[in-house]
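Novice: Below are the sequence and a predicted model; questions follow.
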Amino acid sequence: MVGTVTRAVIVGNRRITRLSAGVIAEFVAELGPLWHERHQAKLASRPRRRAVGAGAKHRRVLIDRLLATLIHLRHGVTHDVLACWFGVHRSTITRATGEVQPLLAERGCTISPGVRLRTLAEVIDHLGASGQTGIVDGTEIRVRQPAAGRRDRDTFISGKNKQYAVKAMVLTDQSGRLLFCSPTKPGSCADITHARELGLVKLLADGPAVEILADAGYQGLGAQTGQRVVTPPHREFKKNAPDGHRKYMSAGARRTPPAVSGSSTASPT
């Protein structure tokens, strides 16, 4: 997909992907067999007029597809821009990100040698076992305007930024280290609704004693989780806020919020 020189520049410059060459090599070694296996299974699963492997031969280099996906996730670069940079059609970038993103999500988040968190339930259990405070927040990424006639087109309009966007819920530890990033939802989905759909309320209510700091978008979850979600006080409580709210206000000065993507555009596909 991309030339050797360009690939070496992307891998060697940590400002592009924020990953070292060694970590990228580990990704390729770990995800390569899974990607090849799923690709072959996809070819064999549908009715075919020709045998698997017939037809035009595409240059399917996993590292190029991985780099395109990492750049898209890191900087929110549109598929059109990546297609120009990698010298391919936009549909190739869309297909590449669609293949690699599920593999990265299933791989999970490595927080220490031998400890890898893949699901939200595992993150809650880890915070409970380690006695750490979690921080949850929603982040939006601007996307291209969906095609005219698409039924759910209006659901991508963010009520906060008044633009087309997709939203993800991010959960970090008290030091701001990323532990979980949810699949994206259309921008009109409220933060608290997204958290409920992901099962955060049930995990906190039935799971270990974990304290989660959240912003005003999650007000109401505290009552549903036994005050395990701490949010800022309502306006009428600012002077005489309950203990939990006062703790939030004091902790907010020292906490590190989850990283929020910039205003660059990305494709909803």
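Specialist: On my side now, so go ahead.
Novice: When you work out contacts or count neighbours from here on, use the C-alpha atoms and nothing else.
Specialist: Fine.
Novice: Give me the longest strand you can find in this protein.
Specialist: strand 134-143 (DSSP state E).
Novice: Now do that strand: everything it contacts.
Specialist: 76, 127, 163-174, 176, 187, 191, 210-215, 257-258, 260-268 (CA atoms under 8 Å, 6 or more residues apart in numbering).
Novice: Where do the strands of the stretch 101-250 of the chain begin and end?
Specialist: 109-112, 115-117, 134-143, 165-172, 178-181, 185-186, 212-213, 229-230 (DSSP state E, counting those that start in this stretch).
Novice: Mean neighbour count and distance to residue 65 added to the ones you listed, as a markdown table?
Specialist: Output for the strands of the stretch 101-250 of the chain, formatted as a markdown table (neighbours: other CA atoms under 10 Å; distance: least, CA to CA, whole Å):
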| stretch | mean neighbour count | distance to residue 65 |
| --- | --- | --- |
| strand 109-112 | 13 | 20 |
| strand 115-117 | 16 | 23 |
| strand 134-143 | 24 | 20 |
| strand 165-172 | 24 | 22 |
| strand 178-181 | 22 | 21 |
| strand 185-186 | 20 | 23 |
| strand 212-213 | 26 | 36 |
| strand 229-230 | 27 | 39 |
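Novice: second one coming, line it up with the first:
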Amino acid sequence: MTSRGARTALSHRICTGIPRRRLGKLIAELAEPWVAGQESQLRERRGHDRLRAAGAGPDHQLVFTDRVVATLVILRFQLPHAALALFYKVDRSTITRAVHEIRPLLAARGFAVPGSPDLRLLTLADVFAYAASHGVELRIDATEVRVRRPRANRPGRRAFISGKMRQNTKKATVITDEKGRTLWAGAFRPGRQHDQTALKTEGICDLFERFPQVRGKVDAGYRGLAKQFPDQVQAPPLKPKQDAPPEKLAAWEEARKQQSSERICVEHANAEHKQWRPLQRWIGRREYFDQTYQAIAGLVSDRAAMR
């Protein structure tokens, strides 16, 4: 297969996870920061400004468009780099280098919001400012992804053992709007850390105090946050005692189901992220997990913002 044939086949929506029309816009969006990064690296390596005109010298074995496509395919299916190197007829290290160049650019894009194609949310503070100005009620939830077990006798090895899954995991917090459109993903922590603790270390308590008009719905794992901000955060109601009358149990069950049905959209967003193979089970190095999750969640938010 020629390089052009590989590009045509792999750029299909089935392989990249995004339509070709949006793929073209994504490539155009990433081109400028990629060129700037390449020029910065060359300038640092030379120690002085370029002496020849831009574009002089040998061409890349893998052009920028192919680098983006290859990175998207790896994010979609977690294919071995050697497999894509065979398609493009380059060395495996060329594919690996391309992924390390494009993945940070995808992670740095932030998250799309509906109705504002030029606006992207980068931080948790951006999410709260957006929710306050547009009257958006947030949905907050944590999700876990299995990761490779750290090597024996490595410090902090037990920190990745999740008390819920009994597996080595990394935890991510996802925030959506009422329709399940991803607005933010972050607070990446080892699986042993509690959901609420992971989010509080990101400064969410300060943000709730700064934006008292922002509301959110959470699950039982954030009950402490709901107690701290009872007018802003809604958690599932507490279950009545065993000797409670039947009508009280029925009222509790109805309230619990109502809160669950209003919060379930964030679970759907988590499932949408995990349609991408790396977030079903991460087999790469753990230091690249955070960047990979943000890159995938940003791509998913582009599609969700059009709903």
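Specialist: Yep, that arrived. Since the model is a prediction, treat every value here as computed from it, not as a measurement.
Novice: thinking again about what came up before, the longest strand of the first structure maps to which residues in the second structure?
Specialist: Under TM-score structural alignment, strand 134-143 of the first structure corresponds to residues 138-147 of the second structure.
Novice: how far is the matching stretch from where the chain is centred?
Specialist: Mean-position distance between stretch 138-147 of the second structure and its chain equals 10 Å (CA atoms, centre = their mean, to the nearest Å).
Novice: could you dump the strands of the stretch 101-250 of the first structure to TSV with distance to residue 63 of the first structure?
Specialist: Output for the strands of the stretch 101-250 of the first structure, formatted as TSV (distance: least, CA to CA, whole Å):
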stretch	distance to residue 63 of the first structure
strand 109-112	20
strand 115-117	22
strand 134-143	25
strand 165-172	26
strand 178-181	23
strand 185-186	27
strand 212-213	37
strand 229-230	40
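Novice: how about the ones you listed, which one is nearest residue 2 of the first structure?
Specialist: With CA to CA as the criterion, residue 2 of the first structure lies closest to strand 134-143 of the strands of the stretch 101-250 of the first structure, at 24.5 Å.
Novice: Comparing that closest one with the second structure, how large is the average distance?
Specialist: Taking mean CA distance after the TM-score superposition for the first structure, the mean distance separating strand 134-143 of the first structure from the aligned residues in the second structure is 1.7 Å.
Novice: got the angle for that strand vs strand 165-172?
Specialist: 160 degrees (axes from the mean of the first three to the mean of the last three CA atoms, to 10 degrees).
Novice: sorry, back to before: would you list the buried entries among the contacts of strand 134-143 of the first structure?
Specialist: Buried residues within the contacts of strand 134-143 of the first structure, defined by neighbour count using 16 or more other CA atoms under 10 Å: 76, 127, 163-174, 176, 187, 191, 210-215, 257-258, 265-268.
Novice: which residues does residue 128 of the first structure contact?
Specialist: Taking CA under 8 Å, 6+ apart, one finds 208, 209, 210 in contact with residue 128 of the first structure.
Novice: and whichever strand or helix holds residue 94 of the first structure, which residues are buried?
Specialist: In the assignment (DSSP states H and E), residue 94 of the first structure maps to helix 90-107. Residues of helix 90-107 of the first structure classed as buried by neighbour count (16+ other CA under 10 Å): 90, 92, 93, 94, 96, 97, 99, 100, 101, 103, 104, 107.
Novice: Where do the helices of the second structure begin and end?
Specialist: 3-10, 13-16, 20-46, 64-77, 81-88, 92-107, 124-134, 195-200, 204-210, 223-228, 246-273, 289-304 (DSSP state H).
Novice: Take the ones you listed and write them to TSV, including distance to residue 186 of the second structure.
Specialist: Listed next are those as TSV, based on distance: least, CA to CA, whole Å:
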stretch	distance to residue 186 of the second structure
helix 3-10	29
helix 13-16	23
helix 20-46	22
helix 64-77	18
helix 81-88	26
helix 92-107	11
helix 124-134	8
helix 195-200	9
helix 204-210	12
helix 223-228	18
helix 246-273	13
helix 289-304	7
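Novice: which stretch among those comes nearest residue 187 of the second structure?
Specialist: helix 195-200 (5.9 Å).
Novice: Tell me which residues of stretch 183-201 of the first structure come out buried.
Specialist: Result for stretch 183-201 of the first structure [16+ other CA under 10 Å]: buried residues 184-192, 194-195, 198, 200-201.
Novice: Among these, find me the one that's closest to residue 234 of the first structure.
Specialist: residue 192 (15.8 Å).
Novice: Leaving out the residues flanking it, which one is nearest to the closest one?
Specialist: residue 218 (4.9 Å; CA to CA, 6 or more residues apart in numbering).
Novice: what number of residues lie near the counterpart of that neighbour in the second structure?
Specialist: Per TM-score structural alignment, the equivalent position to residue 218 of the first structure in the second structure is residue 222. Other residues near residue 222 of the second structure come to 22 when the count uses other CA atoms under 10 Å.
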